[in-house]
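> Please find the sequence and the predicted model below.
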Amino acid sequence: MAKRSKVAQEAFELAEPVVTKLGFDLVDCSYVKESRGMVLTLYIDKRGGIGIDDCETVSRAVDPIIDESSIDPDFFEVSSPGLTRPLETDKDFNRYAGEKADVSLYKPVEGKKSFTATIKGAEGEEATFVFDNGDELTLKFEEIAKAVRHIDF
């Protein structure tokens, strides 16, 4: 995950307890200059996905906290991280346990450098995957180049 700017990190720390209390995970925060000005964006997620009502709920709860802080964005928005957001933490993998993921590795493990399997879960710095034949594979996060939710078309 890219390192957050100082302002984004401050916003993350202010918003995370509120977002968590509302039943969501705050997965990232950005503070970037766009053509319209400085934009503060919170990225929230939950099992089953995020809808516009979820974004509105979080926005209404966090906006007053941002207003009272030293953070002064021109625009504040709340968004879903998107379907193709990489899974990077134990929370990410556990949120989508039981769903399939496309996984790429830095080096081949058991002869494979990429695979699609069901996420069993994660603990500490490891994630476990189950293949269609029932075999399980546990990997350290540092072995995973990229893991994203599998999308069937």
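That came in fine, so what should we check first?
> from here on, contacts and neighbour counts on C-alpha atoms
OK.
> Tell me who's in contact with Ser59.
77-78 (Cα atoms under 8 Å, 6 or more residues apart in numbering).
> Take this one as well and set it beside the first:
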Amino acid sequence: MARRKIEDIVTEMVSPITEKNHFELVDVEFLKEGANWYLRVYIDKEGGISIDDCQLVSEALGEELDKTDPISQHYFLEVSSPGIERPLKRDKDYIKYKGEQVEVKLFQPIDGKKIFEGKLEGLLDGKISIIGSNNETLEFDRETVAVVKRTIKF
């Protein structure tokens, strides 16, 4: 079964669990690291996710996965918070975190540079916009961006 399809199936399975418990489903990943496969589910809620919240979702999702068995190979299930420096993946993330500091990593460099930092302005017409350190507006086509994540400066 294709990686994307597994993520979609698991998203459908875990969504009712997260909704019932008033959690936000941030992301589902199914990927191979070394010799092992990992099914990672990232959840969040106002005030942050606790280990008990992760355990609740892990146990409920584990039961559903055991019933339907959509993944043929051996894998490890992990449920966790996306963390403070969470990646922005969905359109609503760009609305929620507008005005926050972000790091934009590109697939290919622009003028020899692949990483840009600034204040998130938003996502409009497929372009991610940030205000850089010199108050310049920087725009990136979404398909050229590897990852956008929140950054915390201390």
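Now that the structure is in, tell me what you want to look at. Source: prediction; values computed, not measured.
> wait, isn't Arg85 of structure 1 in contact with Ile151?
No. Counting by Cα atoms under 8 Å, Arg85 of structure 1 sits too far from Ile151 to count as a contact (11.9 Å).
> Which one's more surrounded, the two?
Arg85 (14 against 11; other Cα atoms under 10 Å).
> From Val130 of structure 1, how far off is that one?
Arg85 of structure 1 is 21 Å from Val130 of structure 1, where distance means Cα to Cα, to the nearest Å.
> and Glu34 of structure 1, how many neighbours does it have?
Neighbour tally, Glu34 of structure 1, other Cα under 10 Å: 10.
> Now Val147 of structure 2: which helix or strand?
Per DSSP states H and E, Val147 of structure 2 falls inside strand 145-150.
> mean offset of that strand relative to structure 1 (after superposition)
On superposition with structure 1, the mean distance recorded for strand 145-150 of structure 2 (mean Cα distance after the TM-score superposition for structure 1) is 2.7 Å.
> residues making contact with that strand?
So strand 145-150 of structure 2 is contacted by 84-89, 100-107 (Cα under 8 Å, 6+ apart).
> Give me the buried stretch members for that strand, please.
Judged by neighbour count (16 or more other Cα atoms under 10 Å), strand 145-150 of structure 2 contains these buried residues: 145, 148-150.
> now the nearest residue to Gly23 of structure 1 once chain neighbours are set aside: how far from Ala11 of structure 1?
Excluding its sequence neighbours, the residue lying closest to Gly23 of structure 1 (Cα to Cα, 6 or more residues apart in numbering) is Lys46, at 7.7 Å. Here the criterion is Cα to Cα. By it, Lys46 of structure 1 lies 20 Å from Ala11 of structure 1.
> Ok, Lys112 of structure 1 next?
According to Cα to Cα, Lys112 of structure 1 and Ala11 of structure 1 sit 40 Å apart.
> quick one on the thing from earlier: compare Lys46 and Ala11 of structure 1 and say which is more crowded by neighbours.
Between Lys46 of structure 1 and Ala11, Ala11 has the larger neighbour count (other Cα under 10 Å), namely 23 against 16.
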